[in-house]
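Enquirer: Here's a sequence, model it:
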Amino acid sequence: MAHKILLFMKRRPDLTVEAFRDYYETRHAPLAEKYSQGVTRYIRRYVDPQPHPETGTFTDGPDVITELWFDDEAIYRATLGYMTKSLMPDDIVADEANLFDRSSFRIATVVEHETDFGR
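Expert: Model (predicted):
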C-alpha cells in the first residue's frame, strides 16, 4: 500500500503559468530531490482550470498538486509529522519564495478507493 502526501500550491501572481512550470521543473524539483529520502514517487500535477456550466470559472484552486509517495509507512508518518510541524530547510524556503504564494500552501493525505470498470 502506498502512502501519499498531497501539497496544493498556487504560483506567485507575477509569474506566468509557463514560467512557473518551467521554474518548478528545472530548479525547484531538483533542489527538493535532495531532501526526498524515502520518497518513492514525486509527481507534479499542473492544473489547467476549466469552466463549469453552473459555477463558472475555476479561479480559487491550486496551480499545482504535488504528490509525495511512500512505500514505508514509518517514513511517511515521520515526513508528514515534520512537514506539518516544522519549516522546511532554509534553501527550500528561499527557493519557494521565488515560485509560490507560500500563504496558499495546503497539505493533505488521502485514502484511495478505485472502481474497477472491468475493461
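Enquirer: make it CA atoms for all contacts and neighbour counts henceforth
Expert: Fine.
Enquirer: quick one: the strands in this structure?
Expert: 3-9, 41-46, 64-70, 106-109 (DSSP state E).
Enquirer: mind checking which of the ones you listed is nearest N98?
Expert: strand 3-9 (13.1 Å; Cα to Cα).
Enquirer: what angle separates the closest one from strand 41-46?
Expert: Interaxial angle, strand 3-9 versus strand 41-46 (axes from the mean of the first three to the mean of the last three Cα atoms, to 10 degrees): 30 degrees.
Enquirer: what helices or strands is strand 3-9 leaning on?
Expert: strand 64-70, helix 73-85, strand 106-109 (3 or more Cα pairs under 8 Å, 6 or more residues apart in numbering; DSSP states H and E).
Enquirer: Before we compare anything, build this one as well:
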Amino acid sequence: MVFKALLYITRKPGTTPTEFKTHYETVHLPLIQKLAGADFPLSHRRLYLARPAPGEDNSFPAAVLIGNQDDFAFDAIVELTFTDEAAFKVFFTRRQEAGTKELVDADEEKFLDQTKFKAVVLGEVHETTS
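Expert: All right, here's what the predicted structure looks like:
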C-alpha cells in the first residue's frame, strides 16, 4: 500500500506568491530531486493557493470561498507519495543527513517560513471521478 504525506508550506514574509512558486519549482524541487536521487518520492504534487492580487497591506489574500483568511495562512499543500512507509523513512533519513540537511535548510530559508511548516500522514484516500 502506498504511503502519503501532506506538507503545509508558508512563504517567507516579503516573498510574493509568484516568487515563492518560482523558487519552489525552479530551485527547491530540482535540489530535492538531485539530493534524493533514487529515493525521491513516486510523486511530489504541489497545490498552490490562489492569491490573485495583493491586498492593501501587500499581503496577497487567498481566494477564500468558505472560512476566513486566518484559515489559509499557508501557501501550498504538497502531497508526497511513496511506495510504502519504509521508502518514506529512507527519504526522510536522507533529508536529515549531514550535508543534505544544511543545503536544504539554507534553500528553504530563502523562500519559506520554516516556523510555520506542518506535515501529516494521510490515511485512506478515496476518489470519485465522473
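Enquirer: picking that back up, need the helices and strands packed on strand 3-9 of structure 1 in CSV with mean neighbour count and distance to P30 of structure 1, can you?
Expert: Below are these laid out as CSV (neighbours: other Cα atoms under 10 Å; distance: least, Cα to Cα, whole Å):
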stretch, mean neighbour count, distance to P30 of structure 1
strand 64-70, 20, 14
helix 73-85, 14, 18
strand 106-109, 13, 21
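Enquirer: Distance to P53 of structure 1 for the ones you listed - can I get that in TSV?
Expert: TSV is the format used below for those (distance: least, Cα to Cα, whole Å):
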stretch	distance to P53 of structure 1
strand 64-70	23
helix 73-85	36
strand 106-109	27
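Enquirer: Which one, of the strands of structure 1, ends up nearest to M83 of structure 1?
Expert: Here strand 106-109 is closest among the strands of structure 1 (Cα to Cα), at 8.5 Å.
Enquirer: residues near R41 of structure 1, how many?
Expert: 14 (other Cα atoms under 10 Å).
Enquirer: ugh, typo on my part, it should be E25 of structure 2
Expert: 13.
Enquirer: Grab the most central residue of structure 1 for me.
Expert: Residue closest to the mean C-alpha point of structure 1, counted by Cα atoms, centre = their mean, is T66 at 2.1 Å.
Enquirer: Tell me who's in contact with the counterpart of that one in structure 2.
Expert: Taking TM-score structural alignment, the alignment pairs T66 of structure 1 with V78 from structure 2. By Cα atoms under 8 Å, 6 or more residues apart in numbering, the contact set of V78 of structure 2 is L6, L7, Y8, I9, H44, R45, R46, L47.
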